[in-house]
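1. quick one: sequence plus predicted model below, questions after.
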Amino acid sequence: MIRRVRLYTVGVPMAAAFDHATRARHSAESLLVEVELNDVRGWGEGAPRGYVTGETLDGAAQAVRRCDPAALAERVDWRTFDSAVASIARLPLTELVDGPSAAAAVEIALLDAVCRHFGRPLTDVLRVLDPPDRVLREGPTSVSLVIHLGQDVASVLDALPPRAVAALRHVKIKVADPAGAVLRLTQARERLPEEASVSLDANGTWSAAEAERIADELASAAWVEEPLPPRSWTELARLRQATGLPIMLDESCTGPGDLRTAAASNAASHVNIRLSKCGGFLAAARLALRADALGLGCQLGVHVAEVGPLWAAGRALATAWGMWQTVEAGRADEWFPTPLTHPAFAVDRSLHRVERLAGPGTGIEPTGELLRHTRCLATWEPNGAWRRTT
């Protein structure tokens, strides 16, 4: 059924940098996998981030090349949409493809191709997980405003039209030093409606003593994301017990093992779910269901500068389920003025919401602008090994 698989790396300059406490990103770095069936092509993306999962772009590409598409294809029951999705859902992708970002690229490409072959949207794939009725939703989804470290909080919010401020439901603020975090939180709270929530993201740069010292001044924050170095389970649990500070895990939680440890140690109240760091569309959805069942709040996040398949798959999850405390959409329209996909990335900035994408699969196709910034590393065809592209 699989006629061809192509592996690409992507590097697209960003029109504006995005800064947080440990990194400044000036370009997109993604991995693309193209799966060609008899009649359609599906696209998947992974965003390797060393500071999140320890992966590199080259390492993730090598992980894809070490997998055997023929072995994957043999495990897929291609007869119907339901049988194909069920068999893909059973694949031990994290064992067959080493690394969550590489696995995400392969999985999303397979699902996109299957959906396009059967003329079904990616949201239909979620039925295989049998989610409880209470998490289902339809219609537009509210998204958060993210203010990065290089931006002044007061200036960003003061520049918004009154209608846009009134429509805000959540603002996420990148922070560095604890004193600056308190100031940035105060500036936001002074300008936002009471019903809008605010979170702070320290990207693992505080010590437990620093976090405890300012905890009282953070009482108006909905949660603090990754305040301590990743997987500081004992310190996180002590911080929560001593201060009652709501804590969201991001870099600390990339899969079920981390989630089990966090829940057992009472180290967190919330989890940030991102498709690439969690291993793909279904892997992220499963992790969200587990977190929800454990009583943890979930944010559906994005990696900075996702170029297409990742944000589109994330949007499918955002608009199909209503379990999210908040949803991040990204700012691809600002970072990449020339659209990388058709239809182009779009967010209603006046109401801070996104619509479900139409069409089969993820609902998007790469444009010539995106393909212009890709490098095809290797191609696989049946009855052969991966062939390096020159």
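-> That came through fine.

2. contacts and neighbour counts: CA atoms only from here.
-> Noted.

3. what is the burial count for residue 77?
-> 16 (other C-alpha atoms under 10 Å).

4. ditto for the one 10 residues further on
-> As a burial measure, the neighbour count of residue 87 was computed by other C-alpha under 10 Å and equals 16.

5. and it, which of the three is it?
-> Three-state assignment for residue 87 (DSSP: H, G, I helix; E, B strand; the rest coil): helix.

6. dump the residue contacts of it.
-> Residues near residue 87 by C-alpha atoms under 8 Å, 6 or more residues apart in numbering: 75, 76, 77.

7. switch the cut-off to 6 Å
-> Counting by C-alpha atoms under 6 Å, 6 or more residues apart in numbering, residue 87 makes contact with residue 76.

8. and residue 319, what element?
-> Using DSSP states H and E, residue 319 sits within helix 309-320.

9. buried residues of that helix, list them for me.
-> Across helix 309-320, burial judged by 16 or more other C-alpha atoms under 10 Å covers 309, 310, 311, 312, 313, 314, 315, 316, 317, 318, 319, 320.

10. try this one side by side with the last:
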Amino acid sequence: MTRIVEVATARLIRPLHTPFVTALRRTDHVLSVAVRVTDADGTTGYGEAPQIWRVTGESMVGIEECVQGPLATALLGRAVDDEQAPLVHRWLAGAVAANTGARAATEVAVLDLLARRAGRTLAASVGGTADELGCDLTIAAQVDDPSAELLAPGFTTAKVKVGLDPADVQRVIRIQEQSGEGVRIRIDANQAWDVSTTVAAVDAWQAAGVALDLIEQPLPAHDLAGHAELRRRLSVPVMLDESVFSVHDLRRAIEAEAADLVNIKLAKCGGIYAALEIAREARKAELGVMVGSMMESELGLAAAAAVSAAVAPDQTHDLDAAWWSIDPSDLGTPYRDGRFVISPTPGLTRAVERISESLGPWRVATG
């Protein structure tokens, strides 16, 4: 048993080597808040909360104030150990509504601290059974350089963002042709399409021989009936992302028969234990699960990978976000031959080391 004595935040800002563009937004940087918790013995743990206005509604300023205020109050002075780890997300959810990214980062920081104290990886601490995971690579909805439509070496699954280019159908066919045999294509419209547009595009891709793996969130988040109609009309699996923040959202989607798979993100659902609950509920309903992330650094992705290793170690996950801010010549990258490699160091130690130079000054919560 240990006691939490300090909670602190620092801004985490890193440039991307390639602009990241979706139907919802464009960004050239990772814009996050790192959370650090410290116990009475001086052991620390870390988490990351991304600024995602168009998905979670959170900003860096809002995340900082949430962590510095109600979340710090909920944690400071608490005694925690492995048995109480599943309760942390309840303490944080009871302290503030919404603010899922802030809550996730704070919970991850506590779990990281406990993993370090035990000398375990975070993945092992939450039941992970893999030390590396299959990973797709996203191709932006718009590119400034045609070479940005080429898969990096080692990756065999492309996640193509669509919804901005009227020539999306031809663009996806071109990406498939230049990627070569054996490459699978995932489509993510980020809510930009309607039913007829989706059906027409999928029909055209299948006629052209595109190896479609799935289509993710083609319709607005609220349109469960439309997604259910797509499942009836298409042979390609339909994955929900923005429609499912919580286990309650998932249950509504299951009742509507609106999904074949669900994309679980820590910043969207509120943390690791919420993610594990969503995965269990999805499996009960015989839905597939994939773990993704927002635009985050290795710190956030290492936490997402821990969940991936626990809920679907043999799946190809959407863990490429940190790749966008890592120099391609960096030999220390966690990306190896199209896979995300989990560091064997305790907790998230290696991820924290790699992002340390991108951190601003730490601000300690006063409670």
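-> Perfect, thanks for sending it. Keep in mind the model is a prediction, meaning the values are calculated, not measured.

11. if we can go back for a sec, how big's the offset between the helix holding residue 319 of structure 1 and structure 2?
-> In the superposition with structure 2, the average deviation recorded for helix 309-320 of structure 1 is 2.2 Å (mean C-alpha distance after the TM-score superposition for structure 1).

12. for that helix, packing partners?
-> The contact analysis (3 or more C-alpha pairs under 6 Å, 6 or more residues apart in numbering; DSSP states H and E) places helix 309-320 of structure 1 against strand 41-46.

13. give me the number of residues near the alignment partner in structure 2 of residue 46 of structure 1?
-> Under the alignment (TM-score structural alignment), residue 46 of structure 1 pairs with residue 49 of structure 2. Neighbourhood size, residue 49 of structure 2 [other C-alpha under 10 Å]: 35.

14. and residue 49 of structure 2, how close does it get to residue 131 of structure 2?
-> To residue 131 of structure 2, residue 49 of structure 2 is 24 Å away according to C-alpha to C-alpha, to the nearest Å.

15. can you check residue 42 of structure 2 too?
-> 28 Å.

16. more crowded one of the two?
-> Between residue 42 of structure 2 and residue 131, counted using other C-alpha under 10 Å, the more crowded position is residue 131 (17 against 11).

17. who touches stretch 352-363 of structure 1?
-> With C-alpha under 6 Å, 6+ apart as the criterion, stretch 352-363 of structure 1 contacts 112, 115-116, 119-122, 140-143, 312-313, 319, 347.

18. leaving out sequence neighbours, find the closest residue to the corresponding residue of structure 2 for residue 65 of structure 1.
-> Correspondence of residue 65 of structure 1 to structure 2, assessed by TM-score structural alignment: residue 68. In this structure, residue 68 of structure 2 finds its nearest non-sequential neighbour in residue 365, 4.8 Å apart by C-alpha to C-alpha, 6 or more residues apart in numbering.

19. over to residue 340 of structure 1?
-> Leaving aside its sequence neighbours, residue 340 of structure 1 sits nearest to residue 370 (C-alpha to C-alpha, 6+ apart; 4.7 Å).

20. who are the contact partners of the corresponding residue of structure 2 for residue 296 of structure 1?
-> Here residue 296 of structure 1 is matched to residue 287 in structure 2, going by TM-score structural alignment. Residue 287 of structure 2 sits next to 260, 261 when contact means C-alpha under 6 Å, 6+ apart.

21. could you rerun that using 10 Å?
-> Listed by C-alpha atoms under 10 Å, 6 or more residues apart in numbering, the contact partners of residue 287 of structure 2 are 239, 254, 259, 260, 261, 262, 279, 280, 281.

22. of the residues you listed, which belong to strands?
-> Secondary structure defined by DSSP state E assigns 239, 261, 262 of the contacts of residue 287 of structure 2 to strands.

23. distance between the longest strand along structure 1 and the chain's centre?
-> Assignment by DSSP E gives strand 4-19 as the longest strand of structure 1. From the chain centre to the centre of strand 4-19 of structure 1 is a distance of 15 Å (C-alpha atoms, centre = their mean, to the nearest Å).

24. now the angle between strand 41-46 and it, please.
-> If you take axes from the mean of the first three to the mean of the last three C-alpha atoms, to 10 degrees, strand 4-19 of structure 1 sits at 40 degrees to strand 41-46.

25. which positions in structure 2 sit opposite strand 4-19 of structure 1 in the alignment?
-> Going by TM-score structural alignment: strand 4-19 of structure 1 matches residues 6-21.

26. over to stretch 273-280 of structure 1?
-> Under TM-score structural alignment, the match for stretch 273-280 of structure 1 is residues 264-271.

27. return the distance of residue 163 of structure 1 relative to residue 182 of structure 1.
-> Counting by C-alpha to C-alpha, the gap from residue 163 of structure 1 to residue 182 of structure 1 is 26 Å.

28. more neighbours: those two, which one.
-> It is residue 182, of residue 163 of structure 1 and residue 182, that has more neighbours when counted by other C-alpha under 10 Å, with 17 against 10.
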